[in-house]
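Colleague: after the sequence you'll find the predicted model.
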Amino acid sequence: MTGNASLGRLVEQFLTWHFDRNPGNAAMLGSLAHDHTLGDFSATAFTDYERGADAWLDRFTVIETDDLQGSVDRDLVVAVLRGTRAKATWPTWRRDPSLYTGAVLYPLFSAFLNRLRPEPELVATVVKRLAEVPEVLAACRANLDPELASPKIVRRAADQARTGRAFLTVTLPAEVSDPALRAEVAEAAEPAARAFDELAAFLDEFADRAAGDWRMGEELYSTLLRDQEVLGYGAAELHERGKVAYAELDAEMRELAGSDDWHAVMASFQDDHPPTPEAMRAEYEAETRRARAFLVEHGLVTFAEGEECRVVPSPTFQRPVLSVASYMSPPPLTDQRTGHFFVPFPPDGFTAEQTAQRLRTNSRAQLATIAVHEAYPGHHWHLSWLAAQDRPVRKVFRTPYFSEGWALYAEKLLREHGYFTAEVVGDAAKARAQELAHVESRLFRAARMIVDTALHCGDMSVAEAEEFMTTKASLTPGTAAGEVNRYCAWPTQAPSYLTGALEIERIRSEHTGSQREFHDTIAGSGALPLGLARRVVLGR
C-alpha cells in the first residue's frame, strides 16, 4: 500500500480501532462517542489488543509516503506499536492493580472536570460507567498473577483503592447541581464504592502472597528506549548520561550556593513554605500568573486562543500515589483550551508532621520553577497549543520524553531570559533562592535518571534509592519514599524529564529561525519521540 491518501485513511482506521478498545482514554481526550463505557478489561480483551496491535504494526511498517508530516505520523504509530509489542512481555494488566483503579477514577473525574455535555447528559454517561465499575474491578482480581505482581506495587494500588468510596460517594455527587440528578449519581455510586472496598480488602490479602518483582530489567528497559522512544541508546548509556549531568549540576549548585554543602542551603529554604495546603495553592496560582505575564512581555511563544490554566487541589484519589504537582491537559479532540494544574495536597489521614513535610517540599523558593514547569511555558502552554493543531494522531499518542522534557526545557528557557534574577523577582535574597531551586530541580531530574535505571536494572535497592533522593537531591524522607514508589511502578518515566530537555536543547542549537518560531513549531508538532520531533523542526 502506498500514497499519502492511503496513509491518512490507515491512520484514521487505526485510531478508530484504538478508541473502541480504549474508550475511557478516548473519552478523556474528548471523544463523545466513547464516554458511555469504561471498556472491557477481561484477559481476552488485553490479549486481543496485543494481537491486533501486532497486525497494525505489520500494516504500518510497509506503507510509504513522500510527505514529511505523514511519515512522522506513520513513524509515531510504529513507535507506539513497537512499544506495545515489547511491553506484552511485561503485562501490566497482570501486575499492577492501579491500571484498573485508574481506568475508573480518571475518566469519571475528567468527565466533571471538563464538562463536555450538558449536566443531564453528563450524569447519564457517568451513571452508565458507574454501573460497570464492579465488573472492571472483578477483572482486576481475576487478571492479577501472584507470581508476577510485586507486593510493593499491590500495596501502592490498595492505598488508591481505599480512596474510591469517598471519591465516588462524596466527590462525584457534589459536582452535580441538580438535586434529583445528584441523588441519581449517589445511588449509582454506592455499588461502585462497595466494589472498591472489596478490591482494597482483596489487595491487602493478595499483597501477602504476591511474589513478583517490580524490576523491569535492562533488556526490556533498553528496548523501550530504542523502539518506543526512538532515542538510539539503552539503559546503560542513559544511566551514564544521568551521572554526567548530575556531576555538572552539582558543581553549579556548589558555585551558586557558595558552599560545598548546598544541601544545607536548600534545606534552609524548606523552612519558608506556605502555612497550609490552601495557602500553597494560592501562592502557586500567583506564580502561574507571573510566568504567563513574563511570556507575553518577552514574546517567547504564541498562545492558543481561549487558553486558561486553573490552579486547583489535586484530586483525592491521586494524593496517595503522587506526592508532587501535576497537570491535566484540555481534552485535545475538542475546542476546549482549559487545563488544570494540580497542587499536591496531602492525603486524608496524613498526620500534622506528614502534612508539614509535604509543604516543606513545596517551599517558596521552589514555587516559581514548579509553576513554570506545570503551566507557562511548560505543560499547560504546550498542551493547549498542541490541542489547537490539526494532526489528530499526535494528540492521542504522546511520550513523556517530549512532554516532560519540554516542561524542563521551559524552566531553563525562562532562566536564560532572566526570570530568576533580582531585577525580575524584586528581591535579591528571594531571587538567589529561586535560582538555586531552579538548578536543583534540574539536578533532581538527573538523580531520577540515575536512580530509575539503577532500580530497574537491579543495581540499587529501594532503601538505597530513597537515601540517594534525600542526600543527593533535596527531598524530605516522606516525599522521597513516594517518589521511589512511583519509579518502581512506572519504569522509564522518571528519566524522561532531563533526557528530553537535553534533546530539545540540541535540536534548538541546530534551528536557524527565531526562538518563538522554534517553540511554536516543536511544541505544535506534538509530544513526539525526540527523533521524530527533530525531523519536524529541521525538515529532514
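Modeller: In hand now; what should we look at? Everything quoted here is computed from the prediction, not taken from an experiment.
Colleague: only C-alpha atoms from now on, for both contacts and neighbour counts.
Modeller: Fine.
Colleague: and residue 469, which of the three is it?
Modeller: Remark: residue 469 carries the secondary structure label helix [criterion: DSSP: H, G, I helix; E, B strand; the rest coil].
Colleague: ok, now residue 311?
Modeller: strand.
Colleague: which helix or which strand is home to residue 254?
Modeller: Using DSSP states H and E, residue 254 sits in helix 235-257.
Colleague: list the contacts of the next helix or strand after that helix.
Modeller: Next helix or strand after helix 235-257 toward the C-terminus (DSSP H and E): helix 262-269. With contact meaning Cα atoms under 8 Å, 6 or more residues apart in numbering, helix 262-269 is reached by 253-254, 257, 363-365, 433, 436-437, 471-474.
Colleague: ok, so of those, who is nearest residue 37?
Modeller: Nearest to residue 37 out of the contacts of helix 262-269 is residue 363 (Cα to Cα; 41.2 Å).
Colleague: which residues touch that closest one?
Modeller: Listed by Cα under 8 Å, 6+ apart, the contact set of residue 363 reads 269-274.
Colleague: buried subset of the contacts of helix 262-269?
Modeller: Burial by neighbour count, judged by 16 or more other Cα atoms under 10 Å, picks out 253-254, 257, 363-365, 433, 436-437, 472-474 from the contacts of helix 262-269.
Colleague: how about CSV for those residues, with secondary structure added?
Modeller: Putting those into CSV (three-state DSSP) gives the following:
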residue, secondary structure
253, helix
254, helix
257, helix
363, coil
364, helix
365, helix
433, helix
436, helix
437, helix
472, coil
473, coil
474, coil
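Colleague: give me every residue that touches the closest residue to residue 209 other than its chain neighbours.
Modeller: Nearest non-adjacent residue to residue 209, counting by Cα to Cα, 6 or more residues apart in numbering: residue 146, 6.5 Å away. For residue 146, the contacting residues are 206, 209-212, by Cα under 8 Å, 6+ apart.
Colleague: the structure to be compared is supplied as follows:
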Amino acid sequence: MRRSIQLGALGFFIVTSPLAHAAATQDESACECAAKPAQSPADTAFRKLYTDEWSWRQQQVSGDEDSGDAAIRPDLPDVSPEAQAKRLARWQSVEKSLDAIDRSALSPANRTNYDVYRQQISVLIGQQQFKDYQRPLNSDTSFWGNLASTARQSFTTETDYRNYLSQLNQMPRYFDQQIANMRAGLARGFTPPKITLQGRDDTVRSVIDVKTPQDSVFYKPFATMPANIPDATKAELRAEAVEAITRSVIPAHQKLLTFLTKDYIPNAQASIAAYDLPDGKAYYQSKIREFTTLDMTPAQIHQIGLDEVAEIRSQMLQTMKDAKFDGTLPQFLHFLRTGLQFYAKTPEELLKDAAWISKEFDGIASKWIGHLPRSRFAIEPVPADIAPYYTSGRGGPGIYLVNTYDLASRPLYSLPALTLHESAPGHAFQMPLAAENKDLPAFRQNTYISAYGEGWALYCEWLGQEMGMYKTPYDRFGMLSYQMWRAARLVVDTGIHSMGWSREQAQRYLHDNTALADQEIKTEVDRYIAWPGQALSYYIGEMTIRNDRARAEKALGPKFNIRAFHDAVLETGSVPLPVLTARIDKFIADGGKGPYPDEER
C-alpha cells in the first residue's frame, strides 16, 4: 500500500476515494491533454469554483501531512470544532454550486473533471458529517506520527527551517485541539477499538524519552543543513530548534501521553465493529462508497471475496505442485513460514533485494508503459519507532519504505510482488505520473483515490506474471498469497464490521488462506479493524482494471496494444472506478489509440 497520506488533522483524506456520484459516458472521459475547445460559461463557472475551493483547501492542510505541495509550511492546521464546522459549510456550499452547473454544457474533459471533483466534495462532506476528525488516528498512523514524518522531508532553504520552527512552536495549541476532538469522540463512543491502540503510546513516549533535544527526531533536519545557509544562521536556527523542542514539542507530547494512557486508551470502545459506532451501519456504508467508489452492500462484497478466495486457492494448489511440494496446502504454508531460506538474515539484505527487484523492472519498463515518470524514488527502512505497528511496505512519490522489523515476518518470496506494488510500476510510479500531468487540474494531480491507486498497484503485482518478474514457483506463490490476502480482505473487513466476526476469527481466516507471517497478520487485521472499508479498495480496484483490459482485448483484437492501454489508465490521474471504465470505453471506441503519440514503438 501507498505511504499513508491520512490528514488526521482535518479528519479527511486529500488522497482518498470519493463516493461514486455518476458514471461518465464514453465521450466524457477524454483527458485535458486533448485539444482544448473554447470555454463555455459553464466551463468558466466550474473552473472558478474548483480553483477557488482547491486553493482554500490547501490552506486547511499544512504541516502534518502531504498535500501535493513540497514546501514546508509555517502553520499547523486549525482543527477546532469551529474550524471543522466552517469546512463542512464550505463544502456544502460548493456542492450546491455544482448542482447549479449544467453538466451537459461542459466540455468533454470538464465533464470528467466534474465527476471526479463532485465525488471528492461528497466524501469531504461525509467525513465532516460523521466527524472523522474526532478519530485522528488508526492502527498505524496518527496526527503526531504525521508530524514526525515532516522531520524526514528535505529542507533546502532558510525559509523551510523557519517555517518548520513555527510548526514546532505551534504543537501545544495543535495537540490541545486534537485532544479536545478525541475527548468529544470518546464521549460518544467514536474511537478506534481499544485492542488496536495497545502500544500506540510508545510512539509518543519515544519523543519524550530522549537524552538531549538533539537526539529528537524533530531535530533531524538541523543535523545536516544545506551549504547555502551561512554558518551563523545555521547556529541560530539550531539554537531555536533546541528551544522549540524543549519548550513546545516535549511538553505537548507529555500532555498527549497522559491523555492516551489515563483516559483515551483505557476507555476506547471494546467492540471492533464499525456497526457498533454511532450510526454505525450508515457510517460503514459511507466508507464502502468512499473506498470502492461504488454502491455495494457488505453482503455483496463478502460474497465476491469468498468466490475469489476459492479461485485463487486453486491456483495456489497448482503452484504448490509446480514447486514439487508433496503435502497439503497448510503444510506448504507452514513450510514457507518457517523455512530459513525464505528470509533475509539482515535488514540490509532485505533492502538490497528490494532495490534489485525495482531495478529489474527498470530494464523492462518501456516495454509495458509508453509514458514514464521523470520522478525517481528512494528505498528506505520504515522508521524504527513505528515499524512494530507498520505494514510490510509502503510507497509513494519519492519513497519506497520497506519494513525491516522482525525479519522472520518478511519473506523474500513475497518481495517481488510487494516491490511491484509499492515502487514501480505501482505507487512510486503512478502517483508521480499524475503529479507530472500538467494537463490535469490540481485537484486531480494531487489527490489519491484508493480504489484506483490500490487497484492499479495490485494489478501491477498480477502483471508481474506477464513481465517475467516471478522467477520461481515460490515467487509466484508469494504473488498469489498477496492476491489471496487482498481477496480475503473483502471477506474479513465485511465480516468484522458488519457480520460480528471476532479479531481471532479474522486472524485465523488469513492464517489459513495466505502465506503471511503471523506478525503481519496481526498488524494487518488490526489495521482493518481501525480503518473500516479501506481494505476493500484493493481487490475491487484490481478487478475493475482487469475486467476493463479483458473488454478492450476482446473488442480490439490484434489492435490491442498493452503500452497504450496502460497509458490510458495512468494518464487519468486518480479517478473513481466508473470514470476509469468510461475512459477505457473511449479507448476502445478510438480503436485502441492511447493518449501519447509514441506508444506503438
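Modeller: Arrived safely. Note that this is a predicted model, so its numbers are computed, not measured.
Colleague: could you get me the TM-score between them?
Modeller: TM-score of the superposed chains, computed with TM-score structural alignment, normalised by the length of structure 1, equals 0.86; 506 aligned residues with a Cα RMSD of 2.6 Å.
Colleague: about what we covered before: contact partners of the helix holding residue 254 of structure 1?
Modeller: Helix 235-257 of structure 1 is contacted from outside by 218, 221-222, 225, 260-262, 265, 436, 439-440, 442-443, 446-450, 453-454, using Cα under 8 Å, 6+ apart.
Colleague: at 7 Å what do you get?
Modeller: Residues from elsewhere that reach helix 235-257 of structure 1 (Cα atoms under 7 Å, 6 or more residues apart in numbering): 218, 221-222, 260, 262, 265, 436, 439, 443, 446-447, 449-450, 453.
Colleague: got the angle between that helix and helix 262-269?
Modeller: Interaxial angle of helix 235-257 of structure 1 relative to helix 262-269 (axes from the mean of the first three to the mean of the last three Cα atoms, to 10 degrees): 70 degrees.
Colleague: helix 235-257 of structure 1 vs structure 2 - mean distance after superposition?
Modeller: On superposition with structure 2, the mean distance recorded for helix 235-257 of structure 1 (mean Cα distance after the TM-score superposition for structure 1) is 0.9 Å.
Colleague: what's that helix aligned against in structure 2?
Modeller: Aligning helix 235-257 of structure 1 against structure 2 (TM-score structural alignment) gives residues 298-320.
Colleague: what is the aligned counterpart of residue 465 of structure 1 in structure 2?
Modeller: Looks like residue 465 of structure 1 aligns to residue 506 there (TM-score structural alignment).
Colleague: which one of the buried ones among the contacts of helix 262-269 of structure 1 is nearest to residue 49 of structure 1?
Modeller: residue 473 (40.4 Å).
Colleague: I'd say the closest one and residue 446 touch.
Modeller: No: at 9.3 Å, residue 473 of structure 1 and residue 446 do not qualify as touching, with contact defined as Cα atoms under 7 Å.
Colleague: what about the strands in structure 2?
Modeller: 378-381, 393-396, 399-402 (DSSP state E).
Colleague: so for residue 499 of structure 2, which of those strands sits nearest?
Modeller: Of all those, strand 393-396 sits nearest to residue 499 of structure 2, with 29.2 Å by Cα to Cα.
Colleague: next one: that closest one to chain centre, how far?
Modeller: 8 Å (Cα atoms, centre = their mean, to the nearest Å).
Colleague: can you tell me what part of structure 1 it aligns to?
Modeller: Going by TM-score structural alignment: strand 393-396 of structure 2 matches residues 325-328.
Colleague: can you point out the buried residues in the lengthiest helix in structure 1?
Modeller: In structure 1, with assignment by DSSP state H, the single longest helix is helix 179-209. In terms of neighbour count (16+ other Cα under 10 Å), helix 179-209 of structure 1 has its buried residues at 181-182, 184-186, 188-193, 195-200, 203-204, 206-207.
Colleague: go on, stretch 288-308 of structure 2?
Modeller: Applying 16+ other Cα under 10 Å to stretch 288-308 of structure 2 flags 288-294, 298, 301-302, 304-306, 308 as buried.
Colleague: could the residues you listed go into a markdown table alongside distance to residue 89 of structure 2?
Modeller: Below are the buried residues of stretch 288-308 of structure 2 laid out as a markdown table (distance: Cα to Cα, whole Å):
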| residue | distance to residue 89 of structure 2 |
| --- | --- |
| 288 | 24 |
| 289 | 22 |
| 290 | 20 |
| 291 | 23 |
| 292 | 25 |
| 293 | 23 |
| 294 | 25 |
| 298 | 30 |
| 301 | 33 |
| 302 | 35 |
| 304 | 38 |
| 305 | 38 |
| 306 | 41 |
| 308 | 42 |
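Colleague: closest to residue 391 of structure 2 among those?
Modeller: residue 291 (18.7 Å).
Colleague: need the distance between the two termini of stretch 465-482 of structure 2.
Modeller: By Cα to Cα, to the nearest Å, the extent of stretch 465-482 of structure 2 from end to end equals 13 Å.
Colleague: before we move on, what about stretch 430-443 of structure 2?
Modeller: 16 Å.
Colleague: and it, how far out from the chain's middle?
Modeller: 16 Å.
Colleague: just the buried residues of it, please?
Modeller: Buried, per 16+ other Cα under 10 Å, within stretch 430-443 of structure 2: 430-437, 439-443.
Colleague: what sits against residue 280 of structure 1?
Modeller: residue 274.
Colleague: what does it align to in structure 2?
Modeller: So, by TM-score structural alignment, residue 280 of structure 1 is matched to residue 350.
Colleague: and what of residue 196 of structure 1?
Modeller: Matched to structure 2 by TM-score structural alignment, residue 196 of structure 1 sits across from residue 253.
Colleague: with residue 443 of structure 1 instead?
Modeller: Per TM-score structural alignment, residue 443 of structure 1 is aligned with residue 484.
Colleague: ditto for residue 52 of structure 1
Modeller: Checking TM-score structural alignment: residue 52 of structure 1 goes with residue 90.
Colleague: how near is the spatially closest residue to residue 269 of structure 2 that is not a sequence neighbour to residue 448 of structure 2?
Modeller: Take residue 269 of structure 2 and drop its neighbours on the chain: the residue closest to it by Cα to Cα, 6+ apart is residue 193, 5.1 Å away. Residue 193 of structure 2 is 26 Å from residue 448 of structure 2, where distance means Cα to Cα.
Colleague: hang on, the match of residue 443 of structure 1 packs against residue 514?
Modeller: Yes: taking contacts as Cα under 7 Å, residue 484 of structure 2 lies within contact range of residue 514: 6.2 Å.
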